[in-house]
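**Student:** Need a 3D model of the sequence below.
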Amino acid sequence: MDEEHALKHLIKLTQDGKLCALEKELGVNSKIARTVNKKHFGRSGDTLLHYAARHGHLAVLKFLIKDIGLDIELYNNDYKRGLHEAASMGHEECVRFLIKEGAKVDCLKKADWTPLMMACTHQNLGIIQELLSRGANPTLKNKDGWNSFHIACREGDPIVIQHLLLVSPEVWRTESKILRTPLHTAAMHGCEEVVGILLQRCGYDPDTRDSCGVTPFMDAVRNGHISVAKLLLKEHKSSPMATDILGAQSVHQVAVTAQEEALVFLVKDLGVDVNQTATDMQLTALHYAAKEGHTSTVKTLLTLGADLHVRDKKGRTALHMACIGQHADTVRTLLQLGLADTEDISGTMAKEHAKKIEVLNVFECK
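**Tutor:** Next up is the predicted model:
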């Protein structure tokens, strides 16, 4: 067996956790044994240490470090160490062993992710507790400004959230580089129980805004998480009328994401004006839905009282927006619902926006 095939064979043995066979192969071939000390494999640049940690083979991991002498801080092309792999994949015994042998508990991989951050992506409380007990810092931030608490709030395990707050009571006082808080993150992903904990135990200001002016309430409704939105209204006194930096309210954002149940909730339950205009362009929710080509949402808005004939600052109706977006089905629907009779449909502004043959054909058929 040549050296290349021998090395590939070692990878397979390591991944499968076959310690005896691995000991035999490395024992009879001292040259290969010396090679694997710093050998990186494939595009990822993984070492045998990475494979062993990723697959949770503790005995193999011990053999590679103690007997073969692999450096515990070996990193691959993404700067991942064995501790990142073990923490990410939920191998608690491997995590414990690596730290005991001197692995840096807050080592950084690409984009400045720590092993604790990796553990928080998989809601593994045991590993999180182990890392924290060994000095892992939950307030460290990655390149996007997220700390471990942000990540845990995205995943939505209330037990993990409570433990992080117990160990580091001020960990919630954090914002990403675009000013998003853990509350934004939990609301966006519909983690209702976590949102409840954050509202009860943390001091977030009502309607705190990120760099785009988006509030947690906006995040909840535009992603269809109505129960979370109701919780924010009840416990946090959030405003359904708050605006982002473009002047858009929740009703406009929900039209963009085509969350029709949320539209009904905003208009019927909360009394939001369906024809409320956003930004200095004076766009309505109907304009936004038409531009995105959300035909079903357009119909829902009309049942809620949206005005077909409202024009923006440039004189454009929802039909013009549908033409701009080249959405033939939405154009057809709007024409059928009555916009064919508006003064400029027969040959001017709307047709000028309809560039594709398919969209123009809709007008010809009318």
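
**Student:** make it CA atoms for all contacts and neighbour counts henceforth
**Tutor:** Noted.

**Student:** Double-check Leu58 against Glu92; I have them as touching.
**Tutor:** No: contact between Leu58 and Glu92 fails when scored by Cα atoms under 8 Å: they sit 9.7 Å apart.

**Student:** which one is Asp157 nearest to, not counting chain neighbours?
**Tutor:** Counting by Cα to Cα, 6 or more residues apart in numbering, Gln123 is the residue found nearest to Asp157 once chain neighbours are left out, at 6.2 Å.

**Student:** Does the one you found touch Arg154 like I think?
**Tutor:** No: assessed by Cα under 8 Å, Gln123 is found out of contact with Arg154, at 10.2 Å.

**Student:** one step back: from Thr215, how far off is the residue nearest to Asp157?
**Tutor:** 26 Å (Cα to Cα, to the nearest Å).

**Student:** Who has more neighbours out of the two?
**Tutor:** Taking neighbours as other Cα atoms under 10 Å, Gln123 and Thr215 compare with Thr215 leading, 27 against 22.

**Student:** how about this one, so we can line them up?
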Amino acid sequence: MEIIIEGCGSMKPAIYEAAIKGDIALDDSKLDQRSPQKNNILHIAASRGHDRLVEDILRLRPLHLKLENSAGDLPIHLAASSGHQSTVRYLISEAKEKGVKEGLMAANKEGNTLLHLALKNEKEEVGELLFVMNKEASRCLNKEDKSPLYMAVEVGYLHLVTEMITYCYSGEMRQGKSIVHAAIETRNKELLENILSLKPSLLDSMDEHGRRPLSYAASIGYIDGVRYILEPGRFPQNSYMRDRNGFYPVHTASEKGHINIIQEFLWHYPDLRELLDRKRHNIFHTAAMNGKANTVRYMLKVPKLENLINWKR
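**Tutor:** Model (predicted):
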């Protein structure tokens, strides 16, 4: 069992509680204490949005701006995570004034910048502020390969996503997790439409399993997303493109037993029933091999599909 000795990784309880409340008389004995997670008094004040206390601390300890806690967070990271806009503004201005490089682009041990953390914690106003102050941060990838743009899609911030896409893809954008897949995963049709109208080429992006967006939507049974992508004249080629596993999107729907998705595919493109995956299986074989009894029964009842059982491979 780890024993924390006061002064070597602990903060006096009275000081800790006073810092949380923002009501503390500062002196040298209090300024340099650390909590078990190596938060100093500035970390605590910033995380609570105590602007006056933050100002007082920095007058006495200006370099506390660049001290990290055990997670690699600077005080400004905690202010951004907690959504304290005025505190974030002040700490950024102080960092610039004092020539401290750490700030807008600083990342913690998980690779999260201020913008990542604001969006991860659903602090939209702080996220918008940080994007305006440093748009380049929206391209940064954390250790999960997520950009702030991806996180903005996850939480559904339509306006911010639009602004970020316009900026991010005006130059070089590092490949990270697909924002189209994120919109599909959250079943946000408005965001999906917005992303693909601005950047239709993203429909060719793949997730970590080698699935394009249409196949991913088919795999989770997201009928509205499938319908949007299949709309006449929109993205016809995507129904005829294999994923890394050798499946076409209609095979993925069959594998998962999503009858309504299969119906949607065949309503738009009836000849998809003829497609064979890399192992020469049609959609009937795929459903049968994956134990999708309801899907098999459905196909046997549809005259146009019943001959798939005897299809030569």
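
**Student:** picking up where we left off before, trace the residue nearest to Asp157 of structure 1 over to structure 2, please.
**Tutor:** The criterion is TM-score structural alignment: under it, Gln123 of structure 1 has Gly83 as its aligned partner in structure 2.

**Student:** Same question for Lys268 of structure 1.
**Tutor:** With the correspondence set by TM-score structural alignment, Lys268 of structure 1 lines up against Glu231 in structure 2.

**Student:** show me what contacts Phe284 of structure 2?
**Tutor:** Residues counted as contacts of Phe284 of structure 2 (Cα atoms under 8 Å, 6 or more residues apart in numbering) are 254, 296, 299, 308-309.

**Student:** Can I get the residues you listed in CSV including distance to Arg273 of structure 2 and neighbour count?
**Tutor:** Shown next, in CSV, are these (distance: Cα to Cα, whole Å; neighbours: other Cα atoms under 10 Å):
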residue, distance to Arg273 of structure 2, neighbour count
Ser254, 11, 27
Val296, 14, 23
Met299, 11, 21
Leu308, 8, 18
Ile309, 12, 15
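
**Student:** Show me which of those is closest to His43 of structure 2.
**Tutor:** Sorting those by how near they are to His43 of structure 2, with Cα to Cα, puts Ser254 at the top with 52.2 Å.

**Student:** host element of the closest one?
**Tutor:** Ser254 of structure 2 is part of helix 249-256, with elements assigned from DSSP states H and E.

**Student:** Check what contacts that helix and list those residues.
**Tutor:** Contacts for helix 249-256 of structure 2 (Cα under 8 Å, 6+ apart): 214-215, 218-221, 239-243, 259, 261-262, 265, 272, 277, 282-284, 286-287, 290, 292, 295.

**Student:** rerun at 7 Å
**Tutor:** Residues outside helix 249-256 of structure 2 that contact it (Cα atoms under 7 Å, 6 or more residues apart in numbering) are 214-215, 218-219, 239, 261-262, 265, 283, 286-287, 290.

**Student:** With stretch 335-348 of structure 1 instead?
**Tutor:** With Cα under 7 Å, 6+ apart as the test, stretch 335-348 of structure 1 has contacts from Leu308.

**Student:** buried sites along that stretch?
**Tutor:** Within stretch 335-348 of structure 1, the residues that qualify as buried are 335, 339-340, 345, counting by 16 or more other Cα atoms under 10 Å.

**Student:** Please identify which of those residues is nearest to Ile245 of structure 1.
**Tutor:** Nearest to Ile245 of structure 1 among these: Leu339, at 31.2 Å, using Cα to Cα.
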